[in-house]
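In: Provide a 3D model corresponding to the input given below.
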Amino acid sequence: MVTIQINHLKKNYRKHLAVEDVSFSVKEGEIFGFVGPNGAGKSTTIKMLLNFIFPSGGHATICGKDVVKESDEIKRFTGYIPSDVRFYEHMTVRELMNASNRFYDHSYQEEAERLSKLFELDYTKKFYELSMGNKKKTAIVCALAARPRVIILDEPTNGLDPMMQKRLFTELKRQAESGVSILLSSHNLGEVQEYCDRVAFIKNGKILAVTDLKEIRHPHKIVTTWGGGQGIDHPNIKLLDHKDDKRVYRFQGGSDILLQLLRDANLEDFTVENESLEEQFMDLYGKDEPQ
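Out: Okay, the predicted model is just below:
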């Protein structure tokens, strides 16, 4: 079942086109990654989903409800963690959680208490007294305490120490296993690769690709040193770099095919390793970088 559906969303600010064409869907129980360089359109897309800004074109729904016309209803079952957390400065953590709780139809005090203990929050401190990490943890607890059906996170681990990052993703995995849909915008490609099911790559306001990480969890990078001959030519292999007698390939397919290709090639030496999402990211985005 699809819970978030985005069809050709656009957003322009006078002459500036912030989002040109964004389409993807998030399924029930899925952790969906949303990645791209700064200014690519990630936060703008999220703001349109939450009806903080109006789209200039296209259409989006969350659980079948229109993000513009039915925004109030959507917010009753959606948790949101912003990249930059801003709450009322002179309210305590407990007051902020109680205020957040009142936006929903039921009291979720017990869940808020559980999450506060998990993330080691001090109830008594006022918001302005908190470190960046504790401000982010306050936003996490407020977003998750109401047991939302959909969670939207914009750079949620900024400011969190490694232990709290691990606890957050353990909690998100638990939520996803219970059917919660999670949209995760992040610059941390390692966490996207480790925890997400699929990922959308955005650049200059357009979706470049939507990739199932289960299918490409371990594409192989092959570095070869040639003793002669031509390159490896096969539909499952792509030449990434070629300098002197060294070639770098990406291979996706069965190990039996790879072994046969390496056996048939006239190689002086070769190495085979699993390729990271970061390397795929650079392949998509690094083409326009100055040399």
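
In: going forward, measure contacts between C-alpha atoms and count neighbours the same way
Out: OK.

In: what is the burial count for the nearest residue to Thr92 once chain neighbours are set aside?
Out: Leaving aside its sequence neighbours, Thr92 sits nearest to Lys126 (Cα to Cα, 6 or more residues apart in numbering; 3.9 Å). Using other Cα atoms under 10 Å, the number of residues around Lys126 comes to 17.

In: does Lys126 touch Glu89 like I think?
Out: Yes. Using Cα atoms under 8 Å, Lys126 makes contact with Glu89 at a distance of 6.8 Å.

In: list residues touching both of the two?
Out: Counting by Cα atoms under 8 Å, 6 or more residues apart in numbering, no residue touches both Lys126 and Glu89.

In: the structure of the following sequence is requested for comparison with the preceding one:
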Amino acid sequence: MSIVKITNVRKQFGRFQALDGVNLQVDQGEVYGFIGPNGAGKSTTIRILLGILQATEGEAKIFDKDAWNDAVEIHKRLAYVPGDVNLWPNLTGGEVIDLFMKLRGTEINTNKLDLIERFNLDPTKKCRTYSKGNRQKVALVAAFASNADLYILDEPTSGLDPLMEKVFQECVLEAKKVGKSVLLSSHILSEVEKLCDKVGIIRQGKMIETGTLEELRHLTRLNLLIETKNPITALSDVTGVHEIRTVDKGLSLQVDAENLDSVMKYVSQFGLTKLESSSPTLEDLFMRHYKDNGQNEGVGGES
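Out: Here you go, the predicted model:
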């Protein structure tokens, strides 16, 4: 069952095409990683889903309701955490959390107290005294305490230390375990790898790849470290071999997954003495996309 469905969405600001035919689907109980460089269109897409912006063309639906026309109904079942949280300076963190929960119609519950403890948040301090990380904690506690059906998280761990990032990851997995859905926009690619069932890569307003991590890894290369009894000759001529470098006593190289069998047959004739293989990371995949497109684009930030 699809919780979020974006179909051929386009968004123009004057002559600027921010989104160009974006398609995206998040199913029930699924964590969907939404990644791309600065200015790729991530935040514009999220703002359309939240009913803040109206799509120029196409359709954006949440819970099978129109994201623009039915925004009020949708928000009753949705929790959103932006990458830079602004809070009322004269309220305490605890007051803000309670306010958010009451606005959603959520009863104050023990889950809230548990989350405050897990995120190591002092709820008695005024929001004006909070660091960026603590402001993020307030928003995350309010979101996960709300028992929403869909969490839209746009760079949610910005400003958190590694220990709190781990707590955040646990909360996402707990939400998934009970059938909640999560749309996670993140530039922390290791976080996306740990949490997400599917990944969508957006570049210059277009979705360039979508699939499970395993499906996307077929498009990238394995990293190999090889040592042989005899020097390997003409390796650069072998189909599927890339980025050959001399490392200590051996060679470091990348191999297209579909050519691994033939590459191994070729190098084995030189007398293999050592072979190390590592699966490609999402970062390998991500950087390869932009390198292949001649881009020098960063990751994360406003988009």
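
In: quick one: TM-score?
Out: In this superposition the chains share a TM-score of 0.88, using TM-score structural alignment, normalised by the length of the first structure; 283 aligned residues with a Cα RMSD of 2.6 Å.

In: can you tell me how far the residue nearest to Thr92 of the first structure is from Asn101 of the first structure?
Out: The gap separating Lys126 of the first structure from Asn101 of the first structure is 18 Å, by Cα to Cα, to the nearest Å.

In: how about Asp212 of the first structure?
Out: Separation of Asp212 of the first structure from Asn101 of the first structure (Cα to Cα): 35 Å.

In: neighbour count: these two, which is higher?
Out: A direct count of neighbours by other Cα under 10 Å for Asp212 of the first structure and Asn101 places Asn101 higher, at 19 against 14.

In: contacting residues around the more buried one?
Out: 107-109, 142, 145-146 are the contacts of Asn101 of the first structure under Cα under 8 Å, 6+ apart.

In: filter those residues down to just the buried residues.
Out: 108, 142, 145-146 (16 or more other Cα atoms under 10 Å).

In: which two of those have the greatest separation?
Out: Maximum pairwise distance in these, criterion Cα to Cα, is 10.0 Å, between Tyr108 and Cys142.

In: ok so, going back, now, which of the contacts of Asn101 of the first structure sits nearest Phe281 of the first structure?
Out: For the contacts of Asn101 of the first structure, the nearest to Phe281 of the first structure is Cys142 (32.2 Å; Cα to Cα).

In: so which bits of the helix or strand where Asn134 of the first structure lies are buried?
Out: Taking DSSP states H and E as the definition, Asn134 of the first structure sits inside helix 132-144. Using 16+ other Cα under 10 Å as the test for burial, helix 132-144 of the first structure gives 133-144.

In: would you turn those residues into TSV with distance to Val150 of the first structure?
Out: Conversion of the buried residues of helix 132-144 of the first structure to TSV gives the following (distance: Cα to Cα, whole Å):
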residue	distance to Val150 of the first structure
Gly133	23
Asn134	23
Lys135	21
Lys136	19
Lys137	18
Thr138	18
Ala139	15
Ile140	13
Val141	15
Cys142	14
Ala143	10
Leu144	10
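
In: from memory Tyr249 of the first structure sits against Gly231, does it?
Out: No. Look at Tyr249 of the first structure against Gly231 with Cα under 8 Å: they stay out of range, at 9.8 Å.

In: tally of neighbours for Glu174 of the second structure?
Out: Other residues near Glu174 of the second structure come to 13 when the count uses other Cα under 10 Å.

In: can you tell me how far Gly58 of the second structure is from Val85 of the second structure?
Out: Where Val85 of the second structure is concerned, Gly58 of the second structure sits at a distance of 29 Å (Cα to Cα).

In: also Val138 of the second structure?
Out: As judged by Cα to Cα, Val138 of the second structure and Val85 of the second structure stand 9 Å apart.

In: likewise Leu224 of the second structure?
Out: 43 Å.

In: for Leu216 of the second structure, same thing?
Out: Look at Leu216 of the second structure and Val85 of the second structure: by Cα to Cα, they are 32 Å apart.

In: run the contacts of Asn101 of the first structure past the second structure and keep the common ones.
Out: Retained in the second structure by both residues aligned by TM-score structural alignment, their matches' Cα atoms under 8 Å are the following of the contacts of Asn101 of the first structure: 107-108, 142, 145-146.

In: who touches Ser71 of the first structure in this structure?
Out: Applying Cα under 8 Å, 6+ apart, we find Ser71 of the first structure in contact with 50-51, 65.

In: let me know the closest of those to Glu268 of the first structure.
Out: Nearest to Glu268 of the first structure out of these is Leu50 (Cα to Cα; 55.9 Å).

In: average distance between the helix ranked longest in the second structure and the first structure?
Out: For the second structure, the longest helix by residue count, based on DSSP state H, is helix 162-177. Helix 162-177 of the second structure, aligned to the first structure and superposed, deviates on average by 0.6 Å (mean Cα distance after the TM-score superposition for the first structure).

In: okay, the angle between that helix and helix 132-144?
Out: Using axes from the mean of the first three to the mean of the last three Cα atoms, to 10 degrees, one finds that helix 162-177 of the second structure and helix 132-144 are set 10 degrees apart in direction.
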